[in-house]
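everything below, folded, please.
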Amino acid sequence: MTPSRRVSLPWFANPAARLWTCAPAPADVQVFHAGLAGYAPTPLTELHALAAELGVGRVYVKDESSRLGLPAFKALGASWAIHRALSRRPAGARVRLVTATDGNHGRAVARTARLLGHRADVFVPDGVHEAAIDAIIAEGARVSRVRGTYDEAVRRAAETSAADPGAVLVQDTAWPGYEQIPAWIVEGYSTLFAEIDAQLSGVGPPGLVVVPAGVGSLAQAAVTHYRGHPPATAPALLAVEPGTAACVQASLVAGRPVGVATGVTIMAGLNCGSVSSLAWPVLRDGLDAAVAVTDADSAAAARDLAAFGVSSGPCGAASLAGVRAALTGDGATGRRTALAVGRHTTVVLLSTEGAAANPYTFDATP
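Modelled structure (predicted):
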């Protein structure tokens, strides 16, 4: 694997990614989710104007603005991982679910804890919107604010959980020695991609799937799903990060996991400085490309999606910002070639959160 030549924006490509294969997620994940109260597949919305803008055949947006009663996709991973973790505990025992979050994951853990009659402690770093914190508290969780980055909040959550035999750490990133629950969380995300398969059954598989990447767990789920299929049907997979927190791209360029110093970004859920140890080898081998975008890119994409009738927060809108950066502008011909994108390609954008999940006010002017 060799990084592509740097062009006019932060970019990395792996030409061998679509040849790599792996085992798919277990099928019983979808059965579990289908049995939850309020479960329904989220919409896959076709946007013809974006297809014309990007010079492709079709563009679909997977709209995660309402998933199991929450405004983001995270409930899929949290519910499955907590179900698996509690199945190993004595029946009826109350536990303390502990996690760190940039917003959406913590609320999903808190909601699941409340529904199951357990306690939840959520550690929140600097930079998380007050409305997102209030939403976690409204689920009955105890919130601890951490002066520092997301990585520092994860460290605090892990230390707190380790000191309490009745606690279970439900973290959506992995490190050596802590990988089982993050693996279940990634498995939980597989339902999202199974829904896309069913929703595109009359159209055919996508040629490009674009996914926001924070620590890389959702991108890992995307790679696992699409590389678990025969290579002939495998789409290109593009990860999108904030330019101020591009830990996945930095690791791909270096050929090893590297941490980055994070800054301030409206893409709060992607403001992560370290790639998950569980995700890293999967992304290294199975991800076609990674691109970094600015807050202005994300804000413009969120405004445009809203105009098309899709509610999307800055993290969800990162997918549109990223595909625009990859397929248009200076150097686009080479990037389109790397992604095997042509005028008949079907593109799927994952909009991972609705506007209510991260309620920043976007300037109405471009």
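
please count neighbours and contacts with C-alpha atoms only from this point.
Noted.

tell me, how many residues neighbour S87?
10 (other CA atoms under 10 Å).

no wait, A254
A total of 11 residues lie near A254 under the criterion other CA under 10 Å.

where does it sit relative to D295, distance-wise?
Remark: distance between A254 and D295 (CA to CA, to the nearest Å) = 25 Å.

now swap in H225 and tell me
29 Å.

can you check G243 too?
Taken as CA to CA, the span from G243 to D295 is 8 Å.

tell me the contacts of the residue nearest the centre of the chain?
A centroid search over the chain (CA atoms, centre = their mean) returns L218, at 3.9 Å, as the residue closest to the centre. When the contact criterion is CA atoms under 8 Å, 6 or more residues apart in numbering, the partners of L218 are V186, Y189, V211, P212.

in stretch 54-69, what's buried?
For stretch 54-69, the neighbour count (16 or more other CA atoms under 10 Å) marks 54-68 as buried.

quick one: terminal-to-terminal distance for that stretch?
Note: stretch 54-69 ends 32 Å apart using CA to CA.

can you map out the helices along the stretch 1-150 of the chain?
Here the stretch 1-150 of the chain has its helices, by DSSP state H, counting those that start in this stretch, at 28-34, 48-54, 75-86, 104-116, 130-138, 150-162.

make JSON lines from those helices and add distance to V170 to it.
JSON lines is the format used below for the helices of the stretch 1-150 of the chain (distance: least, CA to CA, whole Å):
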{"stretch": "helix 28-34", "distance to V170": "17"}
{"stretch": "helix 48-54", "distance to V170": "37"}
{"stretch": "helix 75-86", "distance to V170": "7"}
{"stretch": "helix 104-116", "distance to V170": "8"}
{"stretch": "helix 130-138", "distance to V170": "15"}
{"stretch": "helix 150-162", "distance to V170": "9"}
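
pick the most deeply packed of these.
Of those, the one with the most neighbours on average (mean count of other CA atoms under 10 Å) is helix 104-116, at a mean of 24.

what angle do that helix and helix 75-86 make?
50 degrees (axes from the mean of the first three to the mean of the last three CA atoms, to 10 degrees).

helix 104-116 packs against which elements?
Judged by 3 or more CA pairs under 8 Å, 6 or more residues apart in numbering; DSSP states H and E, the packing partners of helix 104-116 are helix 75-86, strand 96-100, strand 119-124, helix 130-138.

quick check, nearest of the buried residues of stretch 54-69 to A326?
L54 (9.7 Å; CA to CA).

Proceed likewise with the subsequent sequence, for comparison:
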Amino acid sequence: MTQFIHLNPPAREWSRHESGAATDTSAVLAFHKTIPDYNETKLHSLPDLAAELGLGHVLLKDESNRFGLPAFKILGASWAVYRAVGSHLGLPAAAAESGDDVPPFAEVGARARGAGVRVVTLTEGNCGRAVARMATGHMGVPTRVYVPGFMDEATRDRIRGEGAEVVAVDGSYDDIIPVALREARAEENSILVMDVGVEGCDEAVPRYFVEGYGTMFAESDRQTLDLTGGKPATHAVVPVGAGSVGEAVTAHYKSSGRKKESGSTTILAVEPTTAACLFQSLKAGQSVSVPTGDTIMCGMNCGTLSTSAWPVLRDGVDAGVAVTDREAHDAVQDLKARGILAGPCGAATLAALRRACKDTRQELGLDESSVVVLYCTEGQREYPIPS
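This is a model prediction of the structure:
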């Protein structure tokens, strides 16, 4: 056993999540297909890596170009902004959920501008840019994005390039949350759009983010069967920051409907060693906050889990894996050699798989029959090379 892997006891009471944990991926996919430049991202098959690790299949869902952005976040952000603005304007939720008679972006945006709506969000990079692309770029709604003071100017400029106002706040991601909350509450027509649930706040918007990621699963489930000759995923590896995409992956693969069709899937959740709040929470049996340090996996540099994500992760994740910056960087290079341009957050899933195959292969059922899907959530970007 290793200090960097925590094996979570088997899911205890997953049935309590069945009423709302899994997403109707077909409705969300239909919604995303109405957005200009919708593209299905590739699921790469890596047979040489599978042979090296003694696995049946290693597949990588490549989110390096989703709607022209270098990360998966636009899937959740588009659905969340559209639903949050629509709800604020009193548009019927049922239409958005079913995909029937959904008002176009231009119409919703025009009504929002007429009502003086403004979107407020917070980010360490990809999420804020995605929210701004949807709110300002597609709907013409002003967006203010709060960022940590240590964020580099290049990242800030990319967010500004989407038409958003960027406000830097001293401290970590967790320190920004109360600032954004106060801002959103101070003005009647400000809508807070963030992908984490916090105590005392409506969890509807974080839930929209989780639902939005359903398109990724609708695609990858079909692609997996195509690439394996009809074999579904036995293992899924997902990066975890505050928890929204981890929640989405867990809810999807652990849903009873999917289990009946495809069998059980083991979930591995990966975090930086410098910000392993899920890892520590699983060990403690309760959600705990941890101090964070600098990491090249900046999109996962979160010290506190989303309140809406924690129960799902607690009851559904099979193993928490913490990886170092060096391991993530090596995985970036490993994928680059195979023609896949990933960022450290996305490549961390490969680092986690390598560690699991080395240290907990038997415990996690990793063998020559395994079909492993790595969710590579981020495309190539600059970062300081770790020593």
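
in strands, which of the contacts of L218 of the first structure appear?
Among these, the ones falling in strands (DSSP state E) are V211, P212.

nearest residue to the equivalent of A100 of the first structure over in the second structure in space, please, no chain neighbours.
When the second structure is aligned by TM-score structural alignment, A100 of the first structure is paired with L122. Among residues not flanking L122 of the second structure along the chain, Y146 sits closest, at 4.5 Å (CA to CA, 6 or more residues apart in numbering).

I176 is in contact with that neighbour, correct?
Yes: counting by CA atoms under 8 Å, I176 is a contact partner of Y146 of the second structure at 6.8 Å.

okay, and the common contacts of these two?
L122, V169.

the stretch 251-387 of the second structure: helices as residue ranges?
Under DSSP H, counting those that start in this stretch, the stretch 251-387 of the second structure gives helices at 256-262, 277-284, 310-316, 325-336, 344-359.

buried deepest among those helices, which one?
helix 344-359 (a mean of 26).

starting at the chain centroid, how far to it?
Offset of helix 344-359 of the second structure from its chain centre (CA atoms, centre = their mean, to the nearest Å): 17 Å.

packing partners for it?
Against helix 344-359 of the second structure (3+ CA pairs under 8 Å, 6+ apart) you get strand 235-239, strand 266-272, strand 319-323, helix 325-336, strand 371-376.

could I get these in JSON lines, plus columns for distance to P291 of the second structure?
Compiled in JSON lines, those are given as follows (distance: least, CA to CA, whole Å):
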{"stretch": "strand 235-239", "distance to P291 of the second structure": "18"}
{"stretch": "strand 266-272", "distance to P291 of the second structure": "12"}
{"stretch": "strand 319-323", "distance to P291 of the second structure": "15"}
{"stretch": "helix 325-336", "distance to P291 of the second structure": "17"}
{"stretch": "strand 371-376", "distance to P291 of the second structure": "25"}
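
follow-up on the earlier one: as JSON lines, the helices of the stretch 251-387 of the second structure with distance to S15 of the second structure would be great.
Formatted as JSON lines, the helices of the stretch 251-387 of the second structure follow (distance: least, CA to CA, whole Å):
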{"stretch": "helix 256-262", "distance to S15 of the second structure": "8"}
{"stretch": "helix 277-284", "distance to S15 of the second structure": "19"}
{"stretch": "helix 310-316", "distance to S15 of the second structure": "10"}
{"stretch": "helix 325-336", "distance to S15 of the second structure": "35"}
{"stretch": "helix 344-359", "distance to S15 of the second structure": "27"}
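
what's the closest of those to D195 of the second structure?
When these are compared (using CA to CA), the closest one is helix 310-316, at 13.0 Å.

tell me the counterpart of S311 of the first structure in the second structure.
Here S311 of the first structure is matched to L341 in the second structure, going by TM-score structural alignment.

do I have it right that that match meets Q380?
Yes: contact criterion CA under 8 Å: L341 of the second structure and Q380 qualify, at 5.1 Å.

quick revisit: now for the helices and strands packed on helix 344-359 of the second structure, which one comes closest to F279 of the second structure?
Checking those against F279 of the second structure by CA to CA gives strand 319-323 as the closest, at 5.1 Å.

which part of the first structure matches the closest one?
The aligned range for strand 319-323 of the second structure is 289-293, by TM-score structural alignment.

returning to what we had before: out of the helices and strands packed on helix 344-359 of the second structure, which comes closest to L227 of the second structure?
Of these, nearest to L227 of the second structure by CA to CA is strand 371-376, at 10.3 Å.

the closest one vs the first structure - mean distance after superposition?
Compared with the first structure after fitting, strand 371-376 of the second structure deviates on average by 0.8 Å (mean CA distance after the TM-score superposition for the first structure).

what does that strand rub up against?
The set of residues external to strand 371-376 of the second structure that reach it, using CA under 8 Å, 6+ apart, is 55-64, 231-239, 342, 345-347, 349-350.

and what of stretch 139-158 of the second structure?
105-106, 108-110, 112-113, 117-125, 128-129, 132, 135-136, 163-173, 176, 180.

V288 of the second structure -> the first structure?
The pairwise alignment with the first structure assigns V288 of the second structure to V258, based on TM-score structural alignment.

span of stretch 307-324 of the second structure from start to end?
Taking CA to CA as the criterion, the two ends of stretch 307-324 of the second structure lie 26 Å apart.

how close does the closest residue to I82 of the first structure other than its chain neighbours sit to L278 of the first structure?
Ranked by CA to CA, 6+ apart and with sequence neighbours excluded, the top spatial neighbour of I82 of the first structure is V170, at 7.3 Å. As judged by CA to CA, V170 of the first structure and L278 of the first structure stand 15 Å apart.
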